[in-house]
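Trainee: A predicted structure for the sequence below; I have some questions about it.
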Amino acid sequence: MGGPTATGKTALSVALARHFDGEIINADSMQIYRHLSIGTAKATPEERQGVPHHLLDFLEPEQPYSVAEFVRDASSCISQITGRNHLPLLVGGTGLYISSLLQGVTFAPEQTDPALRRTLQQQAETEGPQSLYARLQTVDPVYAQKVHPNNLTRVIRALELYESTGRKMSEQQQASRPQEAPYRALCICLTCRDRTELYRRIDLRVDDMMRRGLLQEAELVWQYRDTYKTAAQAIGYKEFFPYFEGGQSLPGCVEDLKRATRRYAKRQLTWFRHQSEAVWLYLEDGAVEAKAIQQVEAFLQN
């Protein structure tokens, strides 16, 4: 189950899991981390309603976690869940996690060159991330189209691969996909027909996060920003760094967060729209839970 943020994926997934005796596998790249619950919109124990959740809240923020590790771990979870005759439900907004798993992407052992990576990181610091993205557009325009210019980690990884081996990331990804997908899957995505309604939901959720203590959580990330490297780049935390450093007002940072989240939702929509077999359910149409149950029942009977 996918779709943009603030559309109710958590509540619907729990309802489906309870109806179909399912277990949920988290597919959100930030909800894997402990101590970071408000800014990542992690389901509370009450919201989980006793439904087993996997790959949620299981790593310390200092630990990196790759797509390859997610595919490995989620595949293991699926085997265990189906072995219990339960229904696995993959839920989250990280499209790369979901598509890599469902497409059966295999990952070659990563060849790293620490010296080259440091050089690229230093170039990003001195010349700006756009300089590296421009180089990626030159050497691998196909992959560059898939990567946001500000996603420095993926840009550096692609350039490191090219400079170390001469292989393009786009070519490696194409070769990593099997002809036949490993899973028969139903992809349900939630969104709003009216983009204004989606943005309204995002703004309301940010306000609710602030009431529940997001500022304190963001300050924790700021204090440990040198070790919480992934969280320090995440929407929901980095927008408050100027406030802690005395360079911006708190209301200004909150508005920046709302704006950044709206942009992220647009990128999520674009990603999931490319999943041609996805079933889209629109919140304004109502009866979303009943329609989702109907879709799952038809899928299981087919």
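Mentor: Nice, I can see it. Numbering: from 1, shown residues only.
Trainee: contacts, neighbours, all on C-alpha from now
Mentor: Will do.
Trainee: my read: P182 touches L102, true?
Mentor: Yes - taking CA atoms under 8 Å as the definition, P182 is a contact partner of L102 at 6.8 Å.
Trainee: the more surrounded of the two?
Mentor: L102 (17 against 13; other CA atoms under 10 Å).
Trainee: name the nearest residue to that one, sequence neighbours excluded.
Mentor: Take L102 and drop its neighbours on the chain: the residue closest to it by CA to CA, 6 or more residues apart in numbering is Y183, 6.1 Å away.
Trainee: for T5, see how far away the one you found is.
Mentor: Distance, Y183 to T5, by CA to CA, to the nearest Å: 25 Å.
Trainee: okay, the two: which has more neighbours?
Mentor: Shown here are Y183 and T5; by other CA under 10 Å, T5 has more neighbours (25 against 12).
Trainee: so that one makes contact with G95?
Mentor: No - counting by CA under 8 Å, G95 is not a contact partner of T5; they are 11.6 Å apart.
Trainee: shared neighbours of the two, which are they?
Mentor: Overlap of the contact sets of T5 and G95 (by CA atoms under 8 Å, 6 or more residues apart in numbering) consists of Q268.
Trainee: surely S100 and V71 touch.
Mentor: Yes - contact criterion CA under 8 Å: S100 and V71 qualify, at 6.9 Å.
Trainee: these two: which is more packed in?
Mentor: Each of S100 and V71 has its neighbours counted (other CA under 10 Å); V71 has more, 22 against 19.
Trainee: second structure follows, compare the two:
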Amino acid sequence: MKIPVVAIVGPTAVGKTKLSVKIAKRFNGEIISGDSMQVYKGLDIGTAKVTKDEMQGIPHYMIDIKNPEESFSVAEFKDKVQGYIEYIHNKGALPIIVGGTGLYIQSTLYQFNFADEGRDPAFVQKIETEIDQNGIDEVYQRLVAVDPEQAQKIHPNNRRRVIRALEVYEKTGLTMSELHAKQRRESPYNPIIIGLTMEREELYRRINNRVDQMVEDGLVEEVKYFYDKGLKHAQSMRGIGYKELIPYFEGDISMEYAIEQLKQNSRRYAKRQFTYFRNKLDVHWYPVSVPTIEHIFSIILRDLEGMLKEVPK
């Protein structure tokens, strides 16, 4: 029988952490972080890492499992989280994944085929040569013919994605669109995905305020510590909240400009998160605002109780 898994998704600063703890307390759950940056030890402020007080005694996993100089892949995330799902379920508890990294959550909940698997270098080289000799338009029109849906999503000049879409069709006999639809349908679990949304102006205001609070809490000092350790090229320092401050340390921009860049990048990321979840996952969406959030959370708890009862035993 498939394990029931609750996932809470949505843009940054929308209230996912608070909701996850409420669900865990109500339904005997344990929480798995679905954030690609919270795995790093010491990167606390810039990742808005859940605090001990916020955990309220609920066990949390996938936090502080990597040193800042280490790399971390979506494939490794999937393997570890699927292990934790089984571990939590075997304890008689409900696994709850919380986070904003869409690809990581999708890869865990569905049979996701990673782009770096099953490559055909000979095919890629053949198409690359064709493009170099004749231009990309002919190759792009070939994609339009076999997978018009995917072709609409790819700019004709994005040769890497055009080639990859044709390669998938060549190797599997399925178009990228068919493969994505198949992946969305098939899950080794019974996933229930709860999504939080917020009116854009209010969300952006919350993001800006959160960044100001991070700075007040010592974000600059946190990033400087790892910069001084020679980690400016590490994967961990490429995340939003960290990469924006490096040009400031190197004297290229002012502190004010770095903070404004951080706010802007955070707002853009929130928009991308929502777009990804809306397009890639089957989500039960709930609009929240500061005045209504507790009321909406109570509705979610009620709805989730019904959804969990419908999961095959």
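Mentor: In hand now; what should we look at? Note that the structure is a prediction, hence the values are computed from the model and not measured.
Trainee: the residue nearest to L102 of structure 1 corresponds to which position in structure 2?
Mentor: In structure 2, the residue paired with Y183 of structure 1 is Y189, using TM-score structural alignment.
Trainee: ok, its match to Q133 of structure 2 distance?
Mentor: Relative to Q133 of structure 2, and taking CA to CA, Y189 of structure 2 is found at 47 Å.
Trainee: for S177 of structure 2, same thing?
Mentor: When S177 of structure 2 is compared with Q133 of structure 2 (using CA to CA), they lie 28 Å apart.
Trainee: more crowded one of those two?
Mentor: Taking other CA under 10 Å, S177 of structure 2 and Q133 do not tie; S177 has more neighbours (16 against 9).
Trainee: assign the more buried one to helix, strand or coil.
Mentor: Three-state assignment for S177 of structure 2 (DSSP: H, G, I helix; E, B strand; the rest coil): helix.
Trainee: correct me if wrong: it contacts A151.
Mentor: No - S177 of structure 2 lies out of contact with A151 (CA under 8 Å); the separation is 9.5 Å.
Trainee: please identify which helix or strand holds A75 of structure 2.
Mentor: According to DSSP states H and E, A75 of structure 2 maps onto helix 74-90.
Trainee: what span of structure 1 is that helix aligned with?
Mentor: Using TM-score structural alignment, helix 74-90 of structure 2 pairs with 67-83 in structure 1.
Trainee: mean deviation of the matching stretch from structure 2?
Mentor: With mean CA distance after the TM-score superposition for structure 1, stretch 67-83 of structure 1 departs from structure 2 by a mean of 1.1 Å once superposed.
Trainee: and that stretch, what's buried?
Mentor: By neighbour count with 16 or more other CA atoms under 10 Å, stretch 67-83 of structure 1 contains the buried residues 67-68, 70-71, 74-75, 77-78, 81.
Trainee: could you do stretch 248-264 of structure 2 as well?
Mentor: 248-249, 255, 258-263.
Trainee: from those, which land in helices?
Mentor: 248-249, 255, 258-263 (DSSP state H).
Trainee: and the two most separated of those residues?
Mentor: F249 and K263 (17.7 Å; CA to CA).
Trainee: all strands for the stretch 51-200 of structure 2, in order.
Mentor: For the stretch 51-200 of structure 2, applying DSSP state E, counting those that start in this stretch gives strands covering 60-61, 94-98, 189-198.
Trainee: following superposition onto structure 1, what is the mean distance for the shortest one?
Mentor: Following superposition, strand 60-61 of structure 2 is found to deviate from structure 1 by 0.8 Å on average (mean CA distance after the TM-score superposition for structure 1).
Trainee: so that strand corresponds to what in structure 1?
Mentor: Counting by TM-score structural alignment, strand 60-61 of structure 2 corresponds to 53-54 in structure 1.
Trainee: now that stretch, how far from the centre of its chain.
Mentor: Computed by CA atoms, centre = their mean, to the nearest Å, the chain-centroid distance of stretch 53-54 of structure 1 equals 16 Å.
Trainee: cool, and stretch 169-181 of structure 2?
Mentor: The answer for stretch 169-181 of structure 2 is 23 Å, by CA atoms, centre = their mean.
Trainee: start to end distance for it?
Mentor: 14 Å.
Trainee: who's in contact with that stretch?
Mentor: 146-147, 149-150, 165-166, 168.
Trainee: try 7 Å this time
Mentor: Contact with stretch 169-181 of structure 2 is made by 147, 149-150, 165, 168, as judged by CA atoms under 7 Å, 6 or more residues apart in numbering.
Trainee: how about those residues, which pair is most distant?
Mentor: E149 and V168 (14.3 Å).
Trainee: who has more neighbours out of the two?
Mentor: Applying other CA under 10 Å to E149 of structure 2 and V168 shows that V168 carries more neighbours, namely 18 against 15.
Trainee: got a list of what the residue nearest the centre of structure 1 touches?
Mentor: Central residue of structure 1 (CA atoms, centre = their mean): T94, 2.3 Å from the mean position. T94 of structure 1 is in contact with 27-29, counting by CA under 7 Å, 6+ apart.
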